[in-house]
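*Asks:* the following comprises the amino acid sequence and a computationally predicted model.
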Amino acid sequence: MPLVTINVWQGLPENQIDQIQQATHACLVKAWGIPDNGGYYLINERPQSRMQIDRTMWGIERSNQPPILLQITSSPRSAEMKTSFYKLLAGEFARLGFRPEDLFISITPSNPEDWSFGNGIAQLLNGAQTTESSSD
């Protein structure tokens, strides 16, 4: 299950924050095949002065609208899975009224031993999952 940190400007309406989280989750389910009940989300609201983003880097013209920065930690995913996720999420954000140009995503891969979902157990290591967690 990925750990997703969503960084937005303070003051973004609660319903928009919910839309961002729900769209992100739906696209991860579709692109990466995570379970519907999978994923962990941390939402950080930051003052505008604390999110410094170049407005024209890589030929992208960002707006003065609030940027959305996603930091995802996950077991390794293929380049195809990552690019599929980027495309799906940009399309979903556009549908919701957010500019895809204002979406920034960074994915950090991790190994099975880097995760403990509770009880001091590395559940992703060699069958260490309990019967309860393996049904997810």
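*Replies:* Thanks, I have it. Treat the numbers as computed from the prediction; the structure is a model and nothing was measured.

*Asks:* alpha carbons only for contacts and neighbour counts from here, please
*Replies:* Will do.

*Asks:* can you pull out the helices in the protein?
*Replies:* Under the criterion DSSP state H, the chain contains helices at 14-32, 79-96, 131-134.

*Asks:* and for the residue nearest to Asn111 when sequence neighbours are not counted, the neighbour number?
*Replies:* Leaving aside its sequence neighbours, Asn111 sits nearest to Ser75 (C-alpha to C-alpha, 6 or more residues apart in numbering; 5.7 Å). Applying other C-alpha atoms under 10 Å, we find 17 residues neighbouring Ser75.

*Asks:* try it against this one:
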Amino acid sequence: MPFVRIDTLGVDPGRLDALGRAVQEALVETLGVPPDDRFQVLTGHDGTHGTLRYDDFLGIHRDEGIVFVAITMRSGRTPDQKRALYRRIAELAQAYAGTEPRNVLVTLTENEPVDWSFGNGEAQFAPAGT
């Protein structure tokens, strides 16, 4: 049940869709997320009404192809699983959207079952009394 936010420069809907597919497939392949467990917000920034800021932190030169991927999910994955996820997202973003791996920045935030409500005002994975 990861919740994914993808922000990129440019508002091409085809590129946004390709990036969303890349992240979803990487989650399925590396973490075993069910294929239909997709919750994504895809945002293209046009440089006028919204933009992204970045520099060459850690000596990695980024350019206007930058993509920020923020994933929130339940805790429990190993460091090796997370590394595999980052690597696969970068590979698929390049294959599907032509995004250079150096331009893919991924953040991962973990939380607990009670931190999720999928509707109806309920914590489906942490019912009352647990």
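*Replies:* It's in. As the structure is a prediction and not an experimental result, all values here were calculated from the model.

*Asks:* hang on, the earlier thing: dump the helices of structure 1 into CSV; add distance to Gly118 of structure 1 as well.
*Replies:* Output for those, formatted as CSV (distance: least, C-alpha to C-alpha, whole Å):
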stretch, distance to Gly118 of structure 1
helix 14-32, 22
helix 79-96, 27
helix 131-134, 11
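
*Asks:* would you list those in JSON lines and tack on mean neighbour count and distance to Thr56 of structure 1?
*Replies:* Listed next are the helices of structure 1 as JSON lines, based on neighbours: other C-alpha atoms under 10 Å; distance: least, C-alpha to C-alpha, whole Å:
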{"stretch": "helix 14-32", "mean neighbour count": "17", "distance to Thr56 of structure 1": "23"}
{"stretch": "helix 79-96", "mean neighbour count": "16", "distance to Thr56 of structure 1": "18"}
{"stretch": "helix 131-134", "mean neighbour count": "9", "distance to Thr56 of structure 1": "44"}
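
*Asks:* correct me, but Thr72 of structure 2 touches Pro113?
*Replies:* No - if you go by C-alpha atoms under 8 Å, Thr72 of structure 2 and Pro113 don't touch, sitting 11.8 Å apart.

*Asks:* check contacts around Leu70 of structure 1.
*Replies:* Neighbouring residues of Leu70 of structure 1 by C-alpha atoms under 8 Å, 6 or more residues apart in numbering: 4-7, 103-106.

*Asks:* ChimeraX command to pick out the buried ones of these?
*Replies:* Selection of the buried residues among the contacts of Leu70 of structure 1 in ChimeraX, burial being defined by 16 or more other C-alpha atoms under 10 Å:
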select :4,5,6,7,103,104
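
*Asks:* narrow the contacts of Leu70 of structure 1 to those in strands?
*Replies:* Residues of these located in strands (DSSP state E): 4-7, 103-106.
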